[in-house]
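Enquirer: Kindly return the folded structure for what I paste below:
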Amino acid sequence: MSWLADTRDSYDTVAESYAEFVADALEQQPYLKAALTLFAAQVDGPAVDVGCGPGHFTAYLASLGVDASGVDLSPAMVGLARRAHPELAFEVGSMTDLTLPDASVAGVLASWSLIHVPDDDVPVALGHFRRVLRPGGLLVIGYHVGAGTRLKTQGYGGHPMRVHIHLRQPWWLARRVRAAGFTVEAEWSLNPENEVSQAILFARASA
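Expert: Take a look at the predicted model:
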């Protein structure tokens, strides 16, 4: 799939600059920090951060006592995460082909990583999330709210990129999450006054 190669190569290119850009993300976004804190409080067992980037959210979850690990499509991002957080496990992988065993985790975090997956492949990713989660496990997805797709050709640090960013309405994502075998428990709206707002969806894997 060409979008996978484009996404991987783009984030390999901007890895260092992206890590600098998100270094203080949690301090700058208290509601996002609160969402991750709630995730940590609700997860009873190991959790995986899918699309973990340089591992900043993974490390925050670990600081709260979660047995957290990370998976990212970009080898450069995984390399940064391993160097910054050598005490944690990070692996290269795709959310559309997760290699984790069935029912092996109690929580899945996908923070602004599903936004690069085309609509037709979203059910594939959600199916993997459901497969690796134990019954009752928690799924949290952060995403951009809107409609349509934007092609990002220049990114962090001014480096060239070629990634598609898919904007989605809450009803659209919630419908597919339910179809994948989850119960949607909550949805948070972030920065609703912005031109492109953000949202966080909380869902439980059905028994």
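
Enquirer: from here on, contacts and neighbour counts on C-alpha atoms
Expert: Fine.

Enquirer: Next, name the residue at the spatial heart of this structure.
Expert: The chain has A110 as the residue nearest its centroid, 2.2 Å off, counting by C-alpha atoms, centre = their mean.

Enquirer: same for the host helix or strand of that one, what does it pack against?
Expert: According to DSSP states H and E, A110 maps onto strand 105-111. Using 3 or more C-alpha pairs under 8 Å, 6 or more residues apart in numbering; DSSP states H and E, the elements in contact with strand 105-111 are strand 47-50, strand 133-144.

Enquirer: hmm, back to that, could you measure from the residue nearest to the centre of the chain over to E195?
Expert: 22 Å (C-alpha to C-alpha, to the nearest Å).

Enquirer: structure for this one too, so we can compare:
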Amino acid sequence: MAVHETGAARSYGMISELYADFAAGAFEADPLGRSMIDVLAKSVAASGGGPVLDAGCGPGHVTAYLRGSGVEAFGVDLSEGLVELARTRHGGIRFEVGDIGALEVEGGSLAGVVSNYSIIHSPPERLAVIMAEFARVLAPEGYLMVAFQSHEDPGAGVETFDHQVAMAYRYGVDHVLAEAAAVGLVEQARLVMAPGLDARRGFSQAHLLLRKAGASL
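Expert: Predicted coordinates:
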């Protein structure tokens, strides 16, 4: 993993309670963002079900939301502090400390992966590694939903921005899709939220639904 990612994990751990309250509130106030997670949950169920990983789960609010939707979800995050808090707040759900680019998960064993803004602290050279790892753990025809700060122009490159916790990256949609396609993850749908919905920075927010090759498209 990148040194920067380790530093970000430590920073989140130092403000775990504050961040957890903020993140849960923001998620609750974001029906559009939740809608793509709902689509993944329904798609997994329609395909026969199976375990779903919340990759970069943070304090576990998305994992708990998936469980409430009937999904067999568990979470992994690099921050020990956030994982401890997730276990406290969401008893009965499995949370583990781990690197989303080197998961301790059997290959081809997951029906789905949710990466809800968990790639934003990963530098560009790590994105290919992470996408390859998501593809490895997904079963054939498994689903991935990845959300991240983006650009109005899908062909835009990668830029850093002043995240309050640690330096972060926003990616062009085409850049992420290219890395995904290289490892057999095929776009199914996209939701790009207008910049005006981000009151602080005015960034577009991209939510991509992908499926591992082998599906009937």
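
Enquirer: residue in structure 2 matching the residue nearest to the centre of structure 1?
Expert: Counting by TM-score structural alignment, A110 of structure 1 lines up with S115 in structure 2.

Enquirer: just V71 of structure 1 next, same as before
Expert: Looks like V71 of structure 1 aligns to V76 there (TM-score structural alignment).

Enquirer: quick one: contacts for A23 of structure 2?
Expert: Contacts for A23 of structure 2 (C-alpha atoms under 8 Å, 6 or more residues apart in numbering) come out as H61.

Enquirer: Need the three-state assignment for it.
Expert: Per DSSP: H, G, I helix; E, B strand; the rest coil, the local secondary structure of A23 of structure 2 is helix.

Enquirer: And A174 of structure 1, by the same measure?
Expert: Relying on three-state DSSP, one would call A174 of structure 1 helix.

Enquirer: and it, what pairs with it in structure 2?
Expert: Checking TM-score structural alignment: A174 of structure 1 goes with L177.

Enquirer: With L139 of structure 1 instead?
Expert: Taking TM-score structural alignment, the alignment pairs L139 of structure 1 with L144 from structure 2.

Enquirer: shouldn't its match be in contact with L110?
Expert: No: assessed by C-alpha atoms under 8 Å, L144 of structure 2 is found out of contact with L110, at 10.0 Å.

Enquirer: Among the two, which residue is more densely surrounded?
Expert: Neighbours were counted for L144 of structure 2 and for L110 using other C-alpha atoms under 10 Å; L144 has more, 29 against 26.

Enquirer: which ones are touching that one?
Expert: Counted by C-alpha under 8 Å, 6+ apart, L144 of structure 2 has contacts L40, G112, V113, V114, S115, F134, L208, L209, L210, R211, K212.

Enquirer: export the residues you listed to a markdown table and tack on distance to G56 of structure 2?
Expert: A markdown table is the format used below for these (distance: C-alpha to C-alpha, whole Å):
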| residue | distance to G56 of structure 2 |
| --- | --- |
| L40 | 17 |
| G112 | 14 |
| V113 | 10 |
| V114 | 9 |
| S115 | 6 |
| F134 | 12 |
| L208 | 16 |
| L209 | 17 |
| L210 | 17 |
| R211 | 19 |
| K212 | 20 |
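
Enquirer: what about the strands in structure 1?
Expert: Taking DSSP state E, the strands of structure 1 run over residues 47-50, 68-72, 90-92, 105-111, 133-144, 149-154, 160-166, 182-190, 198-205.

Enquirer: would you list those in CSV and tack on distance to M1 of structure 1?
Expert: Output for the strands of structure 1, formatted as CSV (distance: least, C-alpha to C-alpha, whole Å):
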stretch, distance to M1 of structure 1
strand 47-50, 19
strand 68-72, 16
strand 90-92, 17
strand 105-111, 20
strand 133-144, 22
strand 149-154, 16
strand 160-166, 13
strand 182-190, 27
strand 198-205, 27
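
Enquirer: sorry, back to before: find the nearest non-adjacent residue to the match of V71 of structure 1, please.
Expert: E96 (4.8 Å; C-alpha to C-alpha, 6 or more residues apart in numbering).

Enquirer: Look at the aligned partner of V122 of structure 1 in structure 2 and say how many residues are nearby.
Expert: Residue pairing (TM-score structural alignment): V122 of structure 1 is matched to L127 of structure 2. Neighbourhood size, L127 of structure 2 [other C-alpha under 10 Å]: 19.

Enquirer: L127 of structure 2 reaches I119, doesn't it?
Expert: Yes: using C-alpha under 8 Å, L127 of structure 2 makes contact with I119 at a distance of 7.3 Å.

Enquirer: with structure 2 superposed, average distance for the strand holding A110 of structure 1?
Expert: Superposing on structure 2 and averaging over aligned pairs (mean C-alpha distance after the TM-score superposition for structure 1), strand 105-111 of structure 1 comes out at 0.4 Å.

Enquirer: and the angle from that strand to strand 68-72?
Expert: 50 degrees (axes from the mean of the first three to the mean of the last three C-alpha atoms, to 10 degrees).

Enquirer: what distance separates strand 105-111 of structure 1 from the middle of the whole chain?
Expert: Put simply, strand 105-111 of structure 1 sits 8 Å off its chain's centre (C-alpha atoms, centre = their mean, to the nearest Å).

Enquirer: Let me know the angle separating that strand from strand 198-205.
Expert: Using the same axes, to 10 degrees: strand 105-111 of structure 1 against strand 198-205 is 160 degrees.

Enquirer: which residues does the aligned partner of G13 of structure 2 in structure 1 contact?
Expert: Using TM-score structural alignment, the partner of G13 of structure 2 in structure 1 is D12. Applying C-alpha under 8 Å, 6+ apart, we find D12 of structure 1 in contact with S74, P75, A76, M77.
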